[in-house]
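Novice: dropping a prediction and its sequence here:
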Amino acid sequence: MSTAGKDIICRAAVAWEPHKPLSIEQITVAPPKAHEVRIKILASGICGSDNSVLKEIVTSKFPVILGHEAVGQVESVGPGVTCVKPGDKVIPLFIPQCGTCRGCKSPDINFCDKNDLGAKTGLMPDMTSRFTCKGQPIYSLMGTSTFTEYTVVADIAVAKIDPQAPLETCLIGCGFATGYGAAINTAKVTPGSTCAVFGLGGVGFSAIAGCKAAGASRIIGVGTHKEKYPKAIELGATECLNPKDYNKPIYEVICEKTNGGVDYAIECAGRIETMMNALQSTYCGSGVTVVLGVASPSDCLSLNPLLLLTGRTVKGSVFGGYKGEDVPKLVDDYMKKKIDVNFLVRAQLTLDQINKAFELLSSGQGLRSIIVCQPANESNSK
């Protein structure tokens, strides 16, 4: 029996309030309206940004369904949708691509004006929600909300991918693309250059892989979890440094080791101190620093202009500079073994184990846990 045009009752992990575990609830997912797509979520990665929402580092309205890094299958589409059809395998996009705004029209910008990162409405474009639970509407995160068996997104926020793509490609929806693209697209790392990557989590490891792919001759991984060093070396780091091992700032250590500083520094930790260390670890005449880490809204990066006057630059990057149209090619590259995302996967867990996945992320033990959803069957429609 088709579920198109009907409500779907399924399970989702709801964050009722910050600083509390997620609750597995039965929710109702309404049918997609015009230019909307309802997706059966197959798998979703646990990202540090989701944890930042729970910790109120990233602003969001509550109650909310978190998650923005997923792979799924189109269940139904609303009127006017032409980019995908039921049955297509897709990756939801937390950075949409409307194709008409200033950002979308520029080949050098991937930040679409119709994103919900800044607006923080937690709603669909018509300012309503497609989720209800216990009689009240539930907000969405970044227009995606993937910690659920079904979600609804705008048609500008979905990328059709290879139907044979495995569950691991959900990580292309954020973590891998963010780090890898920061090196390739934002920093534009050059062959033979020197790099430093601050923060050895999933994004940091992906940044190391990007630096290696770009041909960097020296890649320094910076992090305090020494058990991660072997994997960093395997991915391309030439050495790893622990700031706690030195009695002076780590940027001084890096500058001493690299004849005045690295060519590129990529910051993936989200701390002001780390951002400053990354900036100061670059060569004063031409160093490029890319900031990826998400800091608290109350944090401010305060620096002396002289740090930039002689030639350094600081750049931000979201989703590694990739547009939605780039996602299918990234998946194709993965299928052809030109890139790899499997190194990010620590464990595959069920939706019921989602709080365990957050615990692993917070402890620094893991990189990414993939939540494998078990979608509601057709009998759950009404």
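Specialist: Okay, I see it.
Novice: for the rest of this, base every contact and every neighbour count on C-alpha atoms.
Specialist: Fine.
Novice: now do the same contact list for the residue lying closest to Ile161 once chain neighbours are set aside.
Specialist: Closest residue to Ile161 apart from its sequence neighbours, by C-alpha to C-alpha, 6 or more residues apart in numbering: Pro328 at 5.0 Å. Neighbouring residues of Pro328 by C-alpha atoms under 8 Å, 6 or more residues apart in numbering: Ala159, Lys160, Ile161, Asp162.
Novice: for Pro328, give its distance to Cys211.
Specialist: The gap separating Pro328 from Cys211 is 22 Å, by C-alpha to C-alpha, to the nearest Å.
Novice: any chance of the contacts of Pro328 in JSON lines, plus neighbour count?
Specialist: Shown next, in JSON lines, are the contacts of Pro328 (neighbours: other C-alpha atoms under 10 Å):
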{"residue": "Ala159", "neighbour count": "24"}
{"residue": "Lys160", "neighbour count": "22"}
{"residue": "Ile161", "neighbour count": "21"}
{"residue": "Asp162", "neighbour count": "14"}
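Novice: second structure follows, compare the two:
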Amino acid sequence: MNKAKIMVFEGQGQPMSLQEQTIPDLKSGEILVKNLYTSICGSDLHTYCGLRQEKVPTVLGHEIVGEIISFSDDHSKTDHLGNKLNVGDRVTWSIFSSDPDSELSKAGMPQKGERLFKYGHAQVTIDDALHGGLSTHCILKPGTAILGISKEVPLPVAAIINCAVATVAGALRLAGNLSQKTILITGSGLLGMVCAAMCKVAGAGFIHIADINPLRLEQASDFGANETHLLTDSSVQLPGGIDVAFDMSGSADAMENSLSALAIGGKAVWIGAVFNTRKVQVDAESIVRRLITIKGLHNYNFEDFVYAVNFISKNHQVFPFEKVVSKEFSLLDTNEAFKYAVANKPLRVGINLDQQTGQSNG
């Protein structure tokens, strides 16, 4: 068991290739994990389509859940919260590792800390290739938050925790108390669905969700939305009196319109704008006179990650998270999985690492 298989991405328009990699000896503080399941995130698709540049060759995939195979000799064998870890435990981990002693880490922003390493975004080298989800194995580095997760949580649901769910947890942290608040969510992809569910559990009074995709909006009520708004109709106006507006779309139009919808003292939390688009136009006088707050979030901190694991552990059966992955593929069929994701734009496509060939859940 000293070999791993990886699907290597070498650039836009090039098919990913299956390669074999020797599993190296673990360095200080590392854990070897067998990847069980990976879901294809929007940022993976951005890289695949050339909208985002990564150093290549690389192994994509950062929404991962796995099983512990072994620890380095000096590892404490405990998780981020100090709980005991054992070989065979199912775990999820933060999409990054960073120096816990850096100033930004101490300030609650480890995702911007020194010596930052992001899983699923790093270049493959001779001695460091096992750091993505499209691989049979992953080596977890020191500075990574690792948490055990119950095997009762289905693998496709567990996989989305360390990206989409944790990021939304960070957005709610920035928004503050949501009890009885009126919420607007622009963007009904996975982030929007998770946001609706989290807002519902947090006691929001009324949840609006808006998008240009009618098929995605159809699922919104199952995740806690009270009212949906299809924005392709020019006559549709976003509701007013919004206490908190979350943007998950990255659309400049959506962010501008949601600012206009905010009530006096309202908050806008933007997390979708992670790709290049036109600049957002802000009416500064309106922001000042209406006491509006705008906050941005990229990725999340460890507090958010813990919240996300707890949220899914308690609520994975309350909302239809099992429907998030619309189709599964094997590692060998990764190229077909990406083509399907680009063509059909589902919430998520899954890569089941327990499969060797073929497709399922078609």
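Specialist: Received the coordinates, thanks. No experiment lies behind these values; they were computed from the predicted model shown.
Novice: just to revisit the earlier point, which helix or strand contains the residue nearest to Ile161 of structure 1?
Specialist: If you go by DSSP states H and E, Pro328 of structure 1 is part of helix 327-335.
Novice: can you get me a residue count around the aligned residue in structure 2 for Gly48 of structure 1?
Specialist: Taking TM-score structural alignment for the superposition, Gly48 of structure 1 sits opposite Gly42 in structure 2. Neighbourhood size, Gly42 of structure 2 [other C-alpha atoms under 10 Å]: 17.
Novice: roughly how far apart are Gly42 of structure 2 and Val274 of structure 2?
Specialist: Counting by C-alpha to C-alpha, the gap from Gly42 of structure 2 to Val274 of structure 2 is 10 Å.
Novice: what do you get for Phe329 of structure 2?
Specialist: 27 Å.
Novice: what of Glu328 of structure 2?
Specialist: 26 Å.
Novice: neighbour-wise, which of the two wins?
Specialist: The residue with more neighbours, out of Glu328 of structure 2 and Val274, is Glu328; 24 against 15, by other C-alpha under 10 Å.
Novice: point me to the helix or strand that includes the more buried one.
Specialist: Glu328 of structure 2 is part of strand 325-330 when elements are defined by DSSP H and E.
Novice: list the contacts of Ile64 of structure 2.
Specialist: Ile64 of structure 2 is in contact with Asn35, Leu36, Tyr37, Thr38, Ser39, Thr92, Trp93, Gly133, Ala158, Ala159, Ile160, Asn162, counting by C-alpha under 8 Å, 6+ apart.
Novice: try 6 Å this time
Specialist: Tyr37, Thr38, Gly133, Ala159 (C-alpha atoms under 6 Å, 6 or more residues apart in numbering).
Novice: wait, isn't Cys195 of structure 1 in contact with Val222?
Specialist: No: under the criterion of C-alpha atoms under 6 Å, Cys195 of structure 1 makes no contact with Val222, lying 10.7 Å away.
Novice: more crowded one of those two?
Specialist: Cys195 (34 against 26).
Novice: I'd like the distance between that one and Thr224 of structure 1.
Specialist: According to C-alpha to C-alpha, Cys195 of structure 1 stands 18 Å off from Thr224 of structure 1.
Novice: which part of structure 1 matches stretch 187-204 of structure 2?
Specialist: With TM-score structural alignment applied, stretch 187-204 of structure 2 matches the range 199-216 in structure 1.
Novice: and for the residue lying closest to Leu32 of structure 2 once chain neighbours are set aside, the neighbour number?
Specialist: Leaving aside its chain neighbours, Leu32 of structure 2 sits nearest to Ile139 (4.7 Å; criterion: C-alpha to C-alpha, 6+ apart). When neighbours are counted by other C-alpha under 10 Å, Ile139 of structure 2 registers 25.
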